[in-house]
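K.L.:
This is a predicted model, with the sequence first.
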Amino acid sequence: MNNDLIKNWLEKQSALVVDGAMATELEKRGVDTDNDLWSAMALVHDPDAVVAVHRSYFDAGANIAITDSYQANIPAFVKAGLTQEQSGKMIFDSVKLAQRARSEYEQTLTDEVRQEKPLLIAGSVGPYGAYLADGSEYTGDYSLTQQEYQDFHRARLNLLEGAGIDLFAFETQPNFAEAKALVNLLQNEFSGIPAWLSFSVTDQAKLCDGTPLTQAVEYFNQFPDIVAIGVNCTAMANIEALIQVIAKATDKPIIVYPNNGDTYDPVTKTWELNPNAKSFSELVPKWRAAGASLIGGCCRTTPADIQEISASFKA
């Protein structure tokens, strides 16, 4: 699917449903994610589980599957004992597994339903901080040159493109300089391939590195291949106000996919349950009214949450 077709879908659809957490669902299937590759280790040890998770989100109503490549990068795979060739294959396969799930799901649909809305594969590109595996995607506290950022990301973008993604998902981006380097790479070496850009933010409407969200959104609004801008991996309670900030700074579709309401400690890498968290069914209508048109879930969300989002859209 080319850039213009995807832009057309994003601009004309009243809403599209993004999928939910990968690691949470893998853990339910007995996959160990407690390692530097996080959910991406399943690409090595249990690819069928990755397919099953993607399929569960399509079944729940998701229009967009995000590949299991957020923390997948060649240096991390090599460090885990794979060869360069094997490492590249894992990233390539992350797309093929999502495509397999989509194909299986499409076979259950009538032609009429299949044509109603797209089923897209978004190639996940996490930040350099995710590779560090020390919680840096929640601080943005690292600094490379533009060339170093691009050299780090280029191989993964090439592999995701080669495997046939529909668009890139530049997600959980906490660092303004890295995001600029990524988008520069997109424009110069992957022109014509659409991407959404989703920031990791504080609850004060700033990127985690301190850059005002308004400044970042206004800067990236100028790039035609960035087809949606938003935030992810933040608390549900922050989303409505963040959408309002973003809407004032861009005319692009707004994407949001927050965590499920639990609280994450990046030092201990553990979650604390929040019994007072509101449901997606309560909040999604407010997010849509504020201007979001692509909505899904990030950490700890489940197919049940995505089903709630889908039901809210239909309602």
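P.N.:
Nice, thanks for sending it over. Numbers count the residues shown, from 1 in each chain.

K.L.:
C-alpha from now on. contacts and neighbour counts both.
P.N.:
Fine.

K.L.:
close enough to count as contact, residue 20 and residue 303?
P.N.:
Yes. If you go by CA atoms under 8 Å, residue 20 and residue 303 touch, sitting 6.8 Å apart.

K.L.:
So those two - more neighbours on which side?
P.N.:
A direct count of neighbours by other CA atoms under 10 Å for residue 20 and residue 303 places residue 20 higher, at 32 against 23.

K.L.:
any idea how far the more buried one lies from residue 259?
P.N.:
9 Å (CA to CA, to the nearest Å).

K.L.:
One more to weigh against that first structure:
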Amino acid sequence: MDKLTRENFNRLPLTATDGAWGTELMKLGGASAELKDLWNVSAPDKVLQVARSYVNAGARIILTNTFSSNRVTLERHRASGRSAELSRAGAAISRQAAADRALVFGSIGPTGKLVSLKQLDIAEAEAVFAEQAAALAAGGADALVIETMADLEEAKAALRACLRACDLPVGVSFTFDSGKEKNRTMMGVTAAQAWKAAREGGASFVGANCGIGIDAYVKLARELAQCGSDLPLWIKGNAGRPVMAADGSTHYNAGPEDFSRAVPELVAAGVRFIGGCCGSTPAHVAAIVAAIENIRPSESGALSAAS
């Protein structure tokens, strides 16, 4: 397809995205407390291995290992001046893995400070996100996804900053895991509020990631779909809940078959982009790909990287 733009973004078909990065990188060694974004420079071969594993599993959208590469988060790891470096490197690694087989969506996570509670000034937040967005674009990203957002004001600030810092399509994904129905973010944001903020802010897509498992996000997807049909929906649920084994290791209790079963319901709800978050693996993504091919075989393989 032609270069991905904000104007043609809505032409993208039903697509499998990648799965977890953090839990996959942890399997490759290193201290558990070590920030894996630093590997974009110190161990790029390991990051490339994860990115390629998702492309080989059939993902036609892969993210970047830059979830924590904003300067506020990096400051807690004594690397505050490396946001641009790590973001650019992370995008370049995913670009290399994607080649002409997949699109690269630059990952932008929260700062860890609540803008709505004045823990971080809005202007400063926008500057932080703009720096990362510009670097991801320079590294070769096709689009950006602001993900795992819980604070509506932080999400709005990130969206404004990203749209100003580059000309790429930008989407926003919130994490819903609170409230009686588990359909609110930690800060009480509802699906309707999330959708409205994304739509009014100029996002190219909106959705949910992390939080609750893929099955539970089916209902959440329906709530988002009820808000309107002009924003493509993005869902990347966790592989269930983390379970600690007797030997102290942790695994997630939802397998590839659980993701496969959820795909038809997600598609029926109007979801365009389906992938996994914490605990999901290339096997989960392969199951998503197979389920999508069963639903819309004519669209299989229709997505390619920007030229």
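P.N.:
Received it, and whenever you're ready, just let me know what you need. All figures in this text were calculated on a predicted structure; none of them were measured in a lab.

K.L.:
Overlap of the contact sets of residue 20 and residue 303 of structure 1?
P.N.:
residue 57 (CA atoms under 8 Å, 6 or more residues apart in numbering).

K.L.:
For residue 20 and residue 259 of structure 1, list the residues in contact with both.
P.N.:
297, 298, 299, 300, 301.

K.L.:
Please pull up the equivalent of the last one in structure 2.
P.N.:
With TM-score structural alignment as the criterion, residue 301 of structure 1 lines up with residue 280 in structure 2.

K.L.:
Against residue 103 of structure 2, how distant is its match?
P.N.:
Relative to residue 103 of structure 2, and taking CA to CA, residue 280 of structure 2 is found at 19 Å.

K.L.:
list the buried ones in stretch 64-76 of structure 1?
P.N.:
64, 65, 66, 67, 68, 69, 70, 71, 72, 73, 74, 76 (16 or more other CA atoms under 10 Å).

K.L.:
Among those residues, name the ones in strands.
P.N.:
64, 65, 66 (DSSP state E).

K.L.:
Identify the residues contacting the first one.
P.N.:
Residue 64 of structure 1 makes contacts with 16, 17, 18, 19, 58, 118, 119, 120, 121, 122, as judged by CA under 8 Å, 6+ apart.

K.L.:
Select from the shared contacts of residue 20 and residue 259 of structure 1 the one having the most neighbours.
P.N.:
residue 297 (27 neighbours).

K.L.:
where does it land in three-state SS?
P.N.:
coil (DSSP: H, G, I helix; E, B strand; the rest coil).

K.L.:
For residue 257 of structure 2, give me its contacts.
P.N.:
Counted by CA under 8 Å, 6+ apart, residue 257 of structure 2 has contacts 284, 287.

K.L.:
repeat that with 10 Å
P.N.:
Residue 257 of structure 2 is in contact with 283, 284, 287, 288, 291, counting by CA atoms under 10 Å, 6 or more residues apart in numbering.

K.L.:
Please, where are all the helices along the stretch 151-300 of structure 2?
P.N.:
152-165, 191-201, 217-225, 256-268, 282-295 (DSSP state H, counting those that start in this stretch).

K.L.:
These: which one's closest to residue 31 of structure 2?
P.N.:
helix 282-295 (22.6 Å; CA to CA).

K.L.:
For that closest one, name the packing helices and strands.
P.N.:
Other helices and strands packing on helix 282-295 of structure 2, by 3 or more CA pairs under 10 Å, 6 or more residues apart in numbering; DSSP states H and E, are strand 15-16, helix 44-57, helix 256-268, strand 271-276.

K.L.:
hmm, try it at 7 Å
P.N.:
Counting contacts by 3 or more CA pairs under 7 Å, 6 or more residues apart in numbering; DSSP states H and E, helix 282-295 of structure 2 packs against helix 44-57, helix 256-268.

K.L.:
What lines up with residue 106 of structure 2 in structure 1?
P.N.:
Checking TM-score structural alignment: residue 106 of structure 2 goes with residue 123.

K.L.:
could you measure its match against residue 178 of structure 1, distance?
P.N.:
Counting by CA to CA - residue 123 of structure 1 and residue 178 of structure 1 are separated by 18 Å.

K.L.:
on that earlier part again, closest one to residue 136 of structure 1 out of the shared contacts of residue 20 and residue 259 of structure 1, please.
P.N.:
Residue 136 of structure 1 lies nearest to residue 299 out of those, by CA to CA, at 15.8 Å.

K.L.:
Now do stretch 241-249 of structure 1: which range of structure 2 does it align onto?
P.N.:
Stretch 241-249 of structure 1 maps onto residues 219-227 of structure 2, going by TM-score structural alignment.

K.L.:
before we move on, back to that, who has more neighbours, residue 123 and residue 178 of structure 1?
P.N.:
Using other CA under 10 Å as the criterion, residue 123 of structure 1 and residue 178 rank with residue 123 on top: 32 against 25.

K.L.:
Let me know the secondary structure of that one.
P.N.:
From three-state DSSP, the assignment for residue 123 of structure 1 is strand.

K.L.:
Look up the closest residue to it, ignoring the ones flanking it.
P.N.:
residue 168 (4.6 Å; CA to CA, 6 or more residues apart in numbering).

K.L.:
Helix or strand: which one has the one you found?
P.N.:
According to DSSP states H and E, residue 168 of structure 1 maps onto strand 167-173.

K.L.:
Apart from its neighbours in sequence, what residue is nearest the residue mapped onto residue 43 of structure 2 from structure 1?
P.N.:
Structural alignment (TM-score structural alignment) places residue 43 of structure 2 against residue 46 in structure 1. Leaving aside its chain neighbours, residue 46 of structure 1 sits nearest to residue 31 (7.4 Å; criterion: CA to CA, 6+ apart).

K.L.:
Repeat that for residue 11 of structure 1.
P.N.:
Nearest residue to residue 11 of structure 1 in three dimensions, chain neighbours excluded: residue 253, at 6.7 Å (CA to CA, 6+ apart).

K.L.:
Check residue 256 of structure 2 too.
P.N.:
Nearest to residue 256 of structure 2 is residue 284, by CA to CA, 6+ apart, at 4.2 Å.

K.L.:
how about residue 144 of structure 1, what does it touch?
P.N.:
Not one residue lies near residue 144 of structure 1 by CA atoms under 7 Å, 6 or more residues apart in numbering.
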